[in-house]
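>>> only geometry, no sequence info:
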């Protein structure tokens, strides 16, 4: 049996073992982020096949991100008890099975359930990469490693629509659900071969299942409230009740987390200013990443009449440029001020969203592709700098909780971002049951403003 201790991996692969381990978690990350975004180009076909409106179909994106947001906080406990190797391999295997089941869904409810299941497994997998980078790489190489890891986080949303568009136009939207399965199967084999066994484990401690349930209810109630606002007539009393209940459950969650010995969220980390402000920046990054990735293909297909393949190809130049930007951004994160890099990324992304908001029916494909490139450059500069700025000040024993919390905040921003975008579109002008270009313009302005406002807490981030 192969020795997967750190010493055994070094003996087999030399200094390359760190990069092989990083390639493994990048594979899992790309598969999960790909599945989060590849479905967006299929939304139009799914709406037509099942006869549902945008107000319902957005749950395919929101349900995934919400489930991902809630479960990723369990990763710290799983890492402590089972290690990154077992946890990641198991999550990728279950993700494969759920993806296959989703491809055979015969109703919107079954498809949404499969997307929620995918999101739950993705939430367990996402923090693993950041955790591994900060455990196995020295401090002066973390920015470079995060730049490469970040390529999986950002390239997948850029390349996912290209693959999704081809699958939808040439085969069926169902193959969009099947697409991540081969990647995660390969990831299972890589995890078993290249990931290290834990050097040491803390004494066993109980998992905060009540805390996870309270947090899950809070997120679900909040998102359901936003969804119900799309058809608020006659539901005012119910909406007020949901808001009050969500606030009460959130208060109970915070009360519990501050008093138990092993909380789901380490509230104490939020007392560190650099980490707190980085978390607020991560929420803006999530809103930018997932909100724009949901909005772009729906915008160009519904308002501009593009095919699914054309919508996917629109994002291809952005993916190529990101491949060049991310290593540079990672190296800069090792040498430059994290907050300055993040502010630069925010400014570039806000400019991209504003340009989309000003786009009309006559704008050429090339200009739209350029706006997408600008947006991804902005996100590319934000991610490595936010990660190093947030996690470098933490102690080694805090990295598991820190990485899961930072990822949680990014996904929470994404969940609310997609929902707010969908709400804005639904409130906008419609023609023959479909949103007009003006509705999408308002959604782009919303994204631009939210991301620009995030510059305020990020500027206060030090280190």
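Good, I have the coordinates. Everything quoted here is computed from the prediction, not taken from an experiment.

>>> rest of the way, CA atoms for contacts and neighbours
Will do.

>>> Could I get the full set of strands for the protein?
Counting by DSSP state E, the chain forms strands over residues 430-431, 434-435, given from the N-terminal end onward.

>>> highest average neighbour count across these?
Between those, the one whose residues have the most neighbours on average, counting mean count of other C-alpha atoms under 10 Å, is strand 434-435 (a mean of 18).

>>> Just list the residues touching the residue lying closest to residue 64 once chain neighbours are set aside, thanks.
Leaving aside its chain neighbours, residue 64 sits nearest to residue 119 (4.2 Å; criterion: C-alpha to C-alpha, 6 or more residues apart in numbering). By C-alpha atoms under 8 Å, 6 or more residues apart in numbering, the contact list for residue 119 reads 32, 36, 63-68.

>>> and if we set it to 10 Å?
Each residue near residue 119 by C-alpha atoms under 10 Å, 6 or more residues apart in numbering is listed here: 32-33, 35-36, 61-72, 95, 98, 113, 125.

>>> Take this one as well and set it beside the first:
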């Protein structure tokens, strides 16, 4: 493949990060942090949407679901579109769609219009992360990719933590419109900088578009994720709302696998799994994403439901996790470029597992100082895990394979995260429903009304005035039972995290070998 005109071939002896790479990384992070924050920032606004638009919680939650499904629909198209139109043009187009969707969301006049505009926003946002990975990989080359991927890891790790904090502050200080309007100035700046900083495109639109693959992969992934994301709301996997879309989606995805292996240029290049490094990186990322996103659901819920903290306070208490990750990510990135990702990822998972083991003993009165210390330790491990694993998948790919590899890893991350969140939600809900009930403790329950568990009654007392007047000893017992349910659910997340050590053991433990010069990644100087 021809090297872009404003780049030069990789020189393995010259692996120092220069100002050009840092400029590209900065622009990519600007776009990535907006799209990732928007997944979580809307979470805290759902009750506000419910009130302002006079709708139910289930319908208001579609402002999140619609965005997520749009992401899932467009991600599979990114690899082909990047080859066809060029990464710079496609990135700017995706950013434009995202900013336009954000502005339209701020003008929504009812819940239906908001959901529609969120879908438009997601169509742009879904491409930003895989395109950002591709652009940065091309700019850095395999000998420097660990360090620049560490930069890209900042929004990926901080998004789930910073989103609720930012959303809560904007809604409390201004209005819900500003959780979308804040993207306008940032997006415009990112667009201008992308036009100036990103290298010129040199697309090679020789491959035909895999239309059948699109009809199988995009709706298949969206339907499967819709079914999986419906599990927490339904409380069971046996619901038709879960089973029907999940089975249809799975059938379409299986059909795509058979199609992709027989097609010369499939929409998603599954033959990349022949690459041993990518294969084990995908397995590692699958398990890690399940544990990371699943446990990420537990922490704010525990702080708000069991400890009674506000959304803003809960976000601030979780902040040490992000701080720990920021401390180790640059170090891990540099070490990955020198000794390979294998040892770094194993160390990171081990450190995270030690921290999560403490969370399996969490109680209703666990000191916040201890919790923050544990989260700091987990953050130190996180910084050594997610992006080094991404690096392991990408660094051995050739220039022409990077866009498809980035797309594949983002699909894995999105799918595994949804499965992990749904799994942890079902486990937690099941455990909260167990144990003593109000009726069993002698509290009168109206005929025909459900008899809630003490744990659910205690949590409900945070929001329900009648439940708040229950005897103090019953509420204390209920909060203890609720904390125990969270602790036992952390055990499930810990088991998934420990299992991640198995595929991580096979990740490369040496400095990557630069691909042949004829197809080597381009490096910006």
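That came through fine. Bear in mind the structure is a predicted one, so any value in this text is a computation, not a measurement.

>>> a markdown table please, covering the strands of the first structure and showing distance to residue 21 of the first structure.
Conversion of those to a markdown table gives the following (distance: least, C-alpha to C-alpha, whole Å):
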| stretch | distance to residue 21 of the first structure |
| --- | --- |
| strand 430-431 | 49 |
| strand 434-435 | 45 |
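
>>> shouldn't residue 325 of the second structure be in contact with residue 154?
Yes - taking C-alpha atoms under 10 Å as the definition, residue 325 of the second structure is a contact partner of residue 154 at 8.1 Å.

>>> The two: which has the busier surroundings?
A count of neighbours by other C-alpha atoms under 10 Å puts residue 325 above the other of residue 325 of the second structure and residue 154, at 28 against 20.

>>> ok, now how distant is the more buried one from residue 332 of the second structure?
Counting by C-alpha to C-alpha, to the nearest Å, the gap between residue 325 of the second structure and residue 332 of the second structure amounts to 10 Å.

>>> Give me the common contacts of the two.
Common neighbours of residue 325 of the second structure and residue 332, using C-alpha under 10 Å, 6+ apart, are 150, 381, 383-385.

>>> so what sits against both of residue 325 and residue 154 of the second structure?
In the contact map built from C-alpha under 10 Å, 6+ apart, the residues linked to both residue 325 of the second structure and residue 154 are residue 383.

>>> Distance of the residue positioned nearest the centre of the first structure relative to residue 418 of the first structure?
Here the mean C-alpha position of the first structure is nearest to the C-alpha of residue 411 (C-alpha atoms, centre = their mean), at a distance of 4.9 Å. When C-alpha to C-alpha is applied, the distance between residue 411 of the first structure and residue 418 of the first structure equals 10 Å.

>>> Pull up the overlap in contacts between these two.
A shared contact of residue 411 of the first structure and residue 418, defined by C-alpha under 10 Å, 6+ apart, is any residue touching both; here these are 65, 286-287, 289-290.

>>> Out of those residues, the closest to residue 224 of the first structure would be?
Minimum separation from residue 224 of the first structure among those (C-alpha to C-alpha) is found for residue 65, which lies at 13.5 Å.

>>> Correct me if wrong: that closest one contacts residue 112.
No - using C-alpha under 10 Å, residue 65 of the first structure makes no contact with residue 112, being 11.6 Å away.

>>> Pull up the overlap in contacts between these two.
Counting by C-alpha under 10 Å, 6+ apart, the shared contacts of residue 65 of the first structure and residue 112 are 59, 118.

>>> and those two? which has more neighbours close in?
Set residue 65 of the first structure next to residue 112 and count neighbours by other C-alpha under 10 Å: residue 65 wins out with 28 against 22.

>>> ok, now which ones touch the more buried one?
33, 36, 59, 115-116, 118-120, 122-123, 290, 411-416, 418.

>>> just to revisit the earlier point, report the buried members of the contacts of residue 119 of the first structure.
Neighbour counting by 16 or more other C-alpha atoms under 10 Å classes 32-33, 35-36, 61-72, 95, 98, 113, 125 among the contacts of residue 119 of the first structure as buried.

>>> Among these, which lie within helices?
Secondary structure defined by DSSP state H assigns 32-33, 35-36, 61-71, 95, 98, 113, 125 of these to helices.

>>> Could you report the separation of the aligned partner of residue 27 of the second structure in the first structure from residue 92 of the first structure?
When the first structure is aligned by TM-score structural alignment, residue 27 of the second structure is paired with residue 24. In this structure, residue 24 of the first structure and residue 92 of the first structure are separated by 11 Å, where distance is defined by C-alpha to C-alpha.

>>> intersection of neighbour lists for those two?
With C-alpha under 10 Å, 6+ apart as the test, residue 24 of the first structure and residue 92 both reach 186-189, 191.

>>> nearest to residue 353 of the first structure, of the residues you listed?
Taking C-alpha to C-alpha as the measure, residue 187 is the one of those closest to residue 353 of the first structure, at 34.4 Å.

>>> which ones are touching the equivalent of the closest one over in the second structure?
When the second structure is aligned by TM-score structural alignment, residue 187 of the first structure is paired with residue 190. For residue 190 of the second structure, the contact set (C-alpha under 10 Å, 6+ apart) comprises 26-31, 92, 95-96, 184, 196.

>>> Give the buried subset of these as a ChimeraX selection command.
One line in ChimeraX is enough to select the buried ones among the contacts of residue 190 of the second structure; burial here means 16+ other C-alpha under 10 Å:
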select :26,27,28,29,30,31,92,95,96,184
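
>>> can you list the contacts of residue 190 of the second structure in TSV and add distance to residue 319 of the second structure?
Shown next, in TSV, are the contacts of residue 190 of the second structure (distance: C-alpha to C-alpha, whole Å):
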residue	distance to residue 319 of the second structure
26	22
27	24
28	23
29	19
30	20
31	22
92	31
95	28
96	31
184	26
196	34
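
>>> So which of the contacts of residue 190 of the second structure belong to helices?
For the contacts of residue 190 of the second structure, secondary structure assignment (DSSP H) places 26-31, 92, 95-96, 184, 196 in helices.

>>> Out of the residues you listed, which comes closest to residue 500 of the second structure?
Using C-alpha to C-alpha, residue 29 is the member of these that lies nearest residue 500 of the second structure, at 27.1 Å.
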